[in-house]
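*Asks:* next comes the sequence, and after it the predicted model I'd like to discuss.
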Amino acid sequence: MSLFTMPSLGADMEDGRLVEWLVKPGDRVAKGDVVAVVETQKGAIEIEIFAAGEVAELLAEPGQQLPVGAPLARLTEAGAPAAPAPQAPALQAPPPAPPVPTPPPAPAPAPVAPEPRGAVLASPAARARMAELGIALAVGSGPGGAVLLADVERQAQAKAPTEPTPPGPKGKPGLDMAEMRRAIAAAMARAKRDIPHYYLTHDIDLQTAQDWLTARNADRTPDQRLLMGALLIRATVRALARYPELNGRYEAEPYAPAPAVHCGLAIALRGGGLIAPAILNAETRDTDALMDAMRDLVARTRAGRLRNSELTQGTITVSSLGETGVDALLGVIYPPQVALIGFGTPRVKPMIHDGRVQPRLAVTVSLAADHRVSDGRRGAAFLAEIDRLLQEPDHL
C-alpha cells in the first residue's frame, strides 16, 4: 500500500487545487499515466503517477485546495498478493450440532434498472459543468469515451464568441496573473539568495546557420519549416555533452550532473506570465524532432495542457527573446537547476569574416551559472562550444 500525494510542480509552488480525478477506485494505473488535473499559479496541470498499482481509495475531493505533500489517493502495489487470512489453531472437533431448520428462501432482489439508452458516461465535474453551461457532449476523451471536465471546457471555448481578453489581473480563465507573478518572484528571490550566480556573454555569428536554414526550408511547407530556435537548443544540448556539470539539479550533496538533458524552454503566455516546461530527453532528438517538440510544448502550454513531469524534471533552461529587438538577457537560474542560457534577438551586425568586416546575422548568448558546480573558465568554454557547433549546422 502506498500514498499518492500532491506533487511539487516547481520551486514556486506551495499548494494546488484538485480540479478533477481521471481515475476511480479499482482502476489499474501504470507509471506515467495521467490520473488527475491540478490547478496552480501556472494553470491547470495534468498530473502523472510514478508508480504502478491499483487505486484503492481517493482521499481528496475535486475543488479542495491542498498543500504540497498532502495525500490524494491510496494505491495497492502492482502484483502484490493479497494478505493471507490468519489461520486458527487446530482444535479438537466439537460434537456435531443438532440440525438447524432451513429458513425459507429470501425473495430475489429487484433487478437494477439499466442505464437509459443514450445515457452519457461522464465524470461528476463534467456533468455539473455541462448542466451549468447548457452543453451536451455524447463522447469525450476519457476511458471508454467518458466526458471529462477538459472536454466540456474545450467545447465551451469553441462555442464562445471570439472577443479580446479584457484587461485585468486574470488574462485567462483559471490563471491568476497576479498570483503567477508572486510565485515567480518568490522563486527568483530564493535563487538569488541561495545560488551564487556568475554571468558570461558571447557574440555568435549566425549567418552560416541562417543560410543553412534557408536552404533546408526551401521545399518545406510553413508548418514543417525549422526555426533558428531549434538550432540554438540543439547546439546547447550538444555542448552539454562536453560540459555536463552545467546540466543538473542541485538537490543533495554531493552534486551530480543529470544523466539526461531535460531542456526547459521559457514560454511567454498571451496576456503575460512565463512558464518554462522541459523537453524531456532532449539529447536523443535531432533538430527536426526538437522543432516538433517545441511546437507541441508551446501549443500545450498556452492551452493549459502541461504534464507535471514537464514542470518538475528540467535540468537546464533556455530563454530566447526571439524578435523582441533586445540584444541580450541576463537570466536568473530556476532552482534547483544550475544554469540558464539566454539568447538575445538575432540581428545583422558588422562582424569580421574571412578577414573582412561584413554585415552578418549574429546573436548574443549569455550564461548564468552556479559557482558551486562550475567556474568562469568552464562556462566560457561551454559558450565557445555552442558557437563552434552553430558554425557546422550540417553536423547538428
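*Replies:* Received it, and whenever you're ready, just let me know what you need.
*Asks:* please count neighbours and contacts with C-alpha atoms only from this point.
*Replies:* Fine.
*Asks:* this structure: helices as residue ranges?
*Replies:* Remark: helices assigned in the chain by DSSP state H are 124-133, 149-159, 177-194, 207-217, 228-240, 287-303, 308-312, 376-390.
*Asks:* ok, and here's another one to check against it:
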Amino acid sequence: MPVNIEMPKLSDTMTEGTLIKWHKKVGDSIEIGDILAEVETDKATMEMEAFDEGTITSIMIQEGEKAPIGSVLAVLDGDGSSDAPAEEKSAAAPAAPATAEAAASPATAPQAAASVTSADGSRVKASPLARKIAADLKVDLSNVKGTGPGGRIVKADVESAPAGKTSSDASAAAGLAAAAKNKATAPAAAPAQAILPTAKEGDERIELSSMRKVIASRLLTSKVTIPHFYLHLEADAAPLMALRKQVNEQAEKTHGNKYSVNDFILKAVITAAQVVPDINASFAGDHIVRFKHVGLSVAIAVEDGLVTPVIKEAESQSLLAISKAVKDFAARAKDKKLKPNEFDGGTITVSNLGAWGIESFDAIVNPPQAAILSVGAAVEKPVVKNGQVVPGLRINLGLSADHRVVDGAVAAQFLSEVKKLIEQPALMLL
C-alpha cells in the first residue's frame, strides 16, 4: 500500500524545512536506511533516511521548495514494512504555531533528545539499519540519543557513539528541559509592528531564512524575559600573545596546528568556569541548575546568521583539541553541515568580534544559559605602569549575565579569573 514520506522534525526548533537535493527519483527502489534527500533546517543541512521500503511513485516537493513539518514530500508504493510502530513511520505531525515559550528553548540549551526507550525501558526506537550497525559495533542502543523523528535512533547516531556509551547527564538535562518548559516566565507581549517607509524603486525584499526566524524569536525572548546586567574590564594581552607565538613556533615543527587568540580565550573561559562554577548554571523556574560539565558554545558567523555549536565536556579537552574542534565547526558551519546534536549541551557562550576590529560590545544572553562572554580586538594603546605611560596591548572582555542566576560579585569573580588567565596564560595549560 502507498506510504507517505513526510518532512521530519530534524531539530528542536524546526517548523519547516527546505528540500535541498533529492538523492532518489521517481521509479527508484528504496530500502530501509537509504538516504533519500538533503533537508535544510534552521541549524544545518541534514540527510533524510528512509524508514520504509518500496518504489517512489511521485515526488510532491521539488528541490529548493520549503515544506512544513509533516507535509508529504514523496510517496512510496510498497508494503511499508518496518519494525517501527505507526506513529514512528510518520516523521512528525504538523507543528503547532511557534510560541514565545517554545522559542525560549534554544539550539544551544542543555537538553536531552526525545527518549529512545519507553518509560519502563521496554523498547528502543531505532531503524533496522541502526540496529544492525549497533550489533556490529557492540553499541548499547539503550544509551544512545536518537536524532531521528520522535527520538528514533538512526545510522549516524550509532556510528558516532562509542561502544557501551552512556549518557550520565541525560536525566538532569531532561529535568531542566521540562522545568524550563513548564516554569519559564512568559515573555511580554510583542510591540506593535512599526510602520515601514514606503518602498521605493531599488529597495529589496529579503525573505527570512529559517535560521534568521529562530534567531529573531530567541533573542527577542532573551531580551524581554531575562534581566541582563553587564560587566567590562581590560586585560593585558601581551603575555598571551607571547605564549601563542612560542606555542605556534613549536607546533609548526610537530603537529602543524596553528592556534588562534580565540583558542586561548576559550581555554581561559573553560578553566574560569571551573574555578567559579556558579557561572555555569541555568534558571529553571523554581530552582537553579548548576552543571557538572562545561558545555562551551562557540559563536560562529555564517552567511545568514549565527550558529553556536558546543564543545561538550570542554573541561576535559586539551588546547589542541579545542583548537581543532573550533576549526572543524567553522568549516562545516559555512556549508551548513553541522548536526543538530552538536548544538545541544551548551552551558556558557563566547562571542569574539575581535577579527572585525570591534574593541568592545555587549552580547545577548543565550537562554537558558546564564552568561555570555564578549571578546574584543587586542589594541595597542598607552597604559600607565609604575607611574609611567608606556605602550600596551589591551583586550576588552565583557560579560552579559542573567541576574536571576548570577549575582554581580559572582560575575565579577568569573571575569577577573578570565583576566588572570589571559595575563598569566601558562596557568590555563596546567
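*Replies:* The structure has been received and is ready for your questions. These numbers were taken from a predicted model, which means no experiment stands behind them.
*Asks:* how about the helices of the first structure, which one is nearest residue 278 of the first structure?
*Replies:* Nearest of the helices of the first structure to residue 278 of the first structure, taken as CA to CA: helix 308-312 at 4.8 Å.
*Asks:* that closest one maps to which residues in the second structure?
*Replies:* Helix 308-312 of the first structure corresponds to residues 340-344 in the second structure, going by TM-score structural alignment.
*Asks:* turn the helices of the first structure into CSV, columns for mean neighbour count.
*Replies:* Shown next, in CSV, are the helices of the first structure (neighbours: other CA atoms under 10 Å):
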stretch, mean neighbour count
helix 124-133, 16
helix 149-159, 16
helix 177-194, 17
helix 207-217, 15
helix 228-240, 22
helix 287-303, 17
helix 308-312, 20
helix 376-390, 18
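*Asks:* export the ones you listed as a markdown table, with columns for distance to residue 3 of the first structure.
*Replies:* Below are the helices of the first structure laid out as a markdown table (distance: least, CA to CA, whole Å):
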| stretch | distance to residue 3 of the first structure |
| --- | --- |
| helix 124-133 | 23 |
| helix 149-159 | 25 |
| helix 177-194 | 27 |
| helix 207-217 | 50 |
| helix 228-240 | 36 |
| helix 287-303 | 28 |
| helix 308-312 | 17 |
| helix 376-390 | 42 |
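*Asks:* can you tell me the centre-most residue of the second structure?
*Replies:* Centroid-nearest residue in the second structure: residue 343, 2.1 Å away (criterion: CA atoms, centre = their mean).
*Asks:* that residue touches residue 299, doesn't it?
*Replies:* No - Residue 343 of the second structure lies out of contact with residue 299 (CA atoms under 8 Å); the separation is 10.9 Å.
*Asks:* what sits in contact with each of these two?
*Replies:* 308-309 (CA atoms under 8 Å, 6 or more residues apart in numbering).
*Asks:* closest to residue 6 of the first structure out of the helices of the first structure?
*Replies:* Here helix 308-312 is closest among those (CA to CA), at 10.7 Å.
*Asks:* what do we get in the second structure for residue 278 of the first structure?
*Replies:* Matched to the second structure by TM-score structural alignment, residue 278 of the first structure sits across from residue 310.
*Asks:* my error: substitute residue 234 of the first structure in the last question.
*Replies:* Using TM-score structural alignment, residue 234 of the first structure lines up with residue 267 in the second structure.
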